[in-house]
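[1] dropping a prediction and its sequence here:
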Amino acid sequence: MAHDLAFPVIADGQAADQWQTSNDADAAIANALADILTVDFSAGNVALTNTQFRSAMTFVPSGLSATRNLTVPALKRALFLVNNTDATDAINVVRGTTSIAVGAGEIGIFTTDGTANGLFGSVLSTGGSIPGVGKHTITIPASAMLPATTAGCANLAHLESSSNKINYGVLDFDASADEHAHFNIAMPKSWNEGTITFQVWWTTSATDTDGVAWGLQAVAVSDNEAIDASWGTPVVVTDDAQSAALELLVTAESTAVTIGGSPAAGDLVFFRIFRDVSDANDDMSEDARLISVKIFYTTDAATDD
């Protein structure tokens, strides 16, 4: 395996510090041969230098007495490991604003792309498979939603396709005014409590190419907090019909939705989806028929333990 060891070189005739220079090079060779660098956390958090980061494939801790940060530099590395051999404390592997926790007894498998926040990885527990740490999805069908009591869409309609008898549920949103539906998700503990994005699966009975605009907003509520909390700012995504009736139509992924409240691990997040008839793209005179909503969220832990 190739290494960029950045050996310190003894210059011709060098006398002062030549033993230290030689020792540094010997240490770099030892790290490369073992492919392991022991990181001393006894003084607190550690930021690896470029040379340290390049010198080994696997990083193991010593001197952990609490959860510590291991910050890696903005260098490209296709693969490196953090083997947290400590029995008690976690290591947060950090690049810019990205942080991935490697718990006691766990191994983190990482890659970096050299950008400011470009850290990606998965964390493996003892005897486990490698779960993904990053972007995940939850899909909510129309049958799991409630038409709003105030300014609500139509109740769930049960549809069946004509030839192959495929059955599915839809919520109809008409064109005269904004109509709403609600659902909630007990978010996974591994969720990073950050922004989410969404896509909408929908259909129409029309045979034109008119458009629709779907909006989504959300608020997170913790234990012992009032459910009557203020919604976050809505985000709208638009789409157009494709000339045939009852085709499956899928929007693009939205921009980031900031969830209202103060999101925390274990929160219940309430969502409100609506048809935004005042949006310039919403020129469909027929009902827009909602089938499902896909929520994209990001995790920063391997499990929900």
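    Received, thanks. Numbers count the residues shown, from 1 in each chain.
[2] from here on, contacts and neighbour counts on C-alpha atoms
    Will do.
[3] in the longest helix along the chain, what's buried?
    Using DSSP state H to define each element, the chain has its longest helix at helix 18-34. Buried residues in helix 18-34, counting neighbours by 16 or more other CA atoms under 10 Å, are found at Thr21, Ala25, Ala28, Ile29, Asn31, Ala32.
[4] would you list those residues in a markdown table and tack on distance to Phe110?
    What follows is the buried residues of helix 18-34, written out as a markdown table (distance: CA to CA, whole Å):
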| residue | distance to Phe110 |
| --- | --- |
| Thr21 | 31 |
| Ala25 | 26 |
| Ala28 | 21 |
| Ile29 | 23 |
| Asn31 | 19 |
| Ala32 | 18 |
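[5] which of these lies closest to Ile166?
    Nearest to Ile166 out of those is Ala32 (CA to CA; 59.5 Å).
[6] check contacts around the residue nearest to the closest one when sequence neighbours are not counted.
    Excluding its sequence neighbours, the residue lying closest to Ala32 (CA to CA, 6 or more residues apart in numbering) is Ala56, at 5.4 Å. Ala56 is in contact with His3, Asn31, Ala32, Ala34, Asp35, Ile36, Leu37, counting by CA atoms under 8 Å, 6 or more residues apart in numbering.
[7] second structure follows, compare the two:
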Amino acid sequence: MSFSDFYATGTVTVPAGGTAVVGAGTLWSTPIVAGDTLEAGGRAVRILDVVDNTHLTLAYGWPGAALAGSSYIIVYNAPSRTTGAYVAERLRELIERQRILDDGVPTYVAKGAGTNAPPSAPAASDLYLVGSAPTGAWAGYGGYLAVATDAGAWRFTAPAQGMRLYDTATDATWERHAAGWVNISPVPTSALGAANGVATLDSGGKVPAAQLPALAITETFPVASQAAMLALTAQAGDVAIRSDIRKSFILSASPATTLANWLEILAPLGAVSSVAGRTGDVTLGTADVSGLDASLAGKLTTGTRSMCIPAAAFTPRTTSGAAWGLVETAANKRMVRTLDFDPGTAEYAQICIPMPKSWNEGTFTARLIWQPGDGAVGNVRWAVRAACVDYYDGTDNLDRAWGTAVAVATATSGMSTATCYTDITTVTPAGTPANNALLFVEIFRDAADAADTYGADAKLVAVYVNVTLDAVNDA
């Protein structure tokens, strides 16, 4: 046990002239009594009352400077400690301490270890190792040693590293480490290799097979012949993969040298045995699959066709048309023809595309390649709409209304020499699309929309118009 004439665990806080002392990390209720002396910073005041584990009341105001989380000691010098019972208890403790010192290692005999609830009727001097979640009179003393006194109360001793305790209830030995109490009881011989005991090691430092659960497969061996399979150092459950006959075998019992012990791992029923009348490594052509050539004949040339149209091929509209621009790059003198769209007013440009017969007469998509007029940052809102005009259709004439415009806002690159692109999806032409009809496409900058925030011209360089085909050719 740990014996002392003073208590100094934790810290204290008390204002100058105050009598209320607050402790941190303290357990004052049991060791401290009224009349003991609090000493700190060269000052000392008698204790009038022990309120609880973390609160004391002084007999008079603290005479020194205020203490805040300060170290201290409480001297066990209360007059009540000089009674005969107290002196007898102290004497018993000192004798016990001397016995422990004589033994060389502090070891105690306890009635129980790890107990959280104090026994209801302990005998005087019964010792217990308090558990980690104590209750009742033991609350707050987790890991402490608790000794029953003659008065039916408890006296607690803080644990110290190296302490040992023998629990007579469980025949176990405990030792106090930095991390807490550890059970250091040796494993009984009867538990070695036994059920609910501990495993042992053989002469090779491994757990014997008899102490391991059954294993389905331990190792897999690729071999090139039967002879090589029978020469394996294998045990039941091992698998041999025969490359000479493309089969696998599992060892059902020892020894591996007996062919009958190797069982073939069968393929599932209904497994493919041949393909198009061929066995082995098979490479198929279109002729090997019935109807494949005919099915592919109408599919190989269908899909999507992309038509790339330079800005120079567009025609600015007479009313609110985009302006022609011509840019010569500074270093390499590259000439770029553009259509310049104003930031303040919507401007337009159009193109007429005679559509091929292979067009599926549906919607189309577009990608606009463009260049900002300067290095400023902002969004340009581009819009695309279309109308389809068929031959000899009096209601589907050249002046028919446009279809619904599809608009997308795209950020500039922040560099006047870098191009940007905007993808326009699912443009539906107005009119009645038909084979070989004329598709009019109009591109404009929706400058009045709030999403258009770029303050300079947007220069259109080229446009991709992507349509879907549904015929092999245009015949």
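    That came through fine. Being a predicted model, the structure only gives us computed values, none of them experimental.
[8] work out the TM-score between the chains.
    In this superposition the chains share a TM-score of 0.58, using TM-score structural alignment, normalised by the length of structure 1; 190 aligned residues with a CA RMSD of 2.1 Å.
[9] returning to what we had before: so which bits of the helix or strand just after the longest helix of structure 1 are buried?
    Of the helices and strands lying after helix 18-34 of structure 1 in sequence (DSSP states H and E), the nearest is strand 36-40. Neighbour-count burial for strand 36-40 of structure 1 flags Ile36, Leu37, Val39 (criterion: 16+ other CA under 10 Å).
[10] tabulate those in TSV, adding columns for distance to Thr238 of structure 1.
    TSV is the format used below for those (distance: CA to CA, whole Å):
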residue	distance to Thr238 of structure 1
Ile36	51
Leu37	50
Val39	50
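[11] quick one on the thing from earlier: measure the residue nearest to Ala32 of structure 1 to Leu37 of structure 1 for me?
    6 Å (CA to CA, to the nearest Å).
[12] which residues do these two both contact?
    Common neighbours of Ala56 of structure 1 and Leu37, counting by CA under 8 Å, 6+ apart, are Asn31.
[13] residues near Ser163 of structure 1, how many?
    Counted with other CA atoms under 10 Å, residues neighbouring Ser163 of structure 1 total 6.
[14] what residue of structure 1 matches up with Thr453 of structure 2?
    When structure 1 is aligned by TM-score structural alignment, Thr453 of structure 2 is paired with Asp283.
[15] which SSE is its match in?
    Using DSSP H and E, no helix or strand contains Asp283 of structure 1.
[16] I'd say it and Thr209 touch.
    No: counting by CA atoms under 8 Å, Asp283 of structure 1 stays clear of Thr209, with 9.6 Å between them.
[17] give me the stretch of structure 1 that stretch 129-140 of structure 2 matches.
    So stretch 129-140 of structure 2 sits over no part of structure 1, by TM-score structural alignment.
[18] whoops, I mixed them up, stretch 358-371 of structure 2
    Against structure 1, stretch 358-371 of structure 2 falls on residues 190-203 (TM-score structural alignment).
[19] what does that stretch contact?
    Stretch 190-203 of structure 1 is contacted by residues 214, 237, 241, 245-259, 263-265, 288-304 when judged by CA under 8 Å, 6+ apart.
[20] what's the host helix or strand of Leu81 of structure 1 packed up against?
    Element membership for Leu81 of structure 1, per DSSP H and E: strand 76-83. Using 3 or more CA pairs under 8 Å, 6 or more residues apart in numbering; DSSP states H and E as the contact test, the elements touching strand 76-83 of structure 1 are strand 58-62, strand 107-113.
[21] all strands of the stretch 251-400 of structure 2, in order?
    All strands of the stretch 251-400 of structure 2, identified by DSSP state E, counting those that start in this stretch, fall at 262-264, 303-310, 315-316, 323-328, 335-341, 348-354, 364-372, 379-389.
[22] could you check the distance from the residue lying closest to Ala276 of structure 2 once chain neighbours are set aside over to Ile95 of structure 2?
    By the measure of CA to CA, 6+ apart, the closest residue to Ala276 of structure 2 outside its immediate chain neighbours is Asp288, 6.4 Å from it. Between Asp288 of structure 2 and Ile95 of structure 2 the distance is 102 Å, computed by CA to CA.
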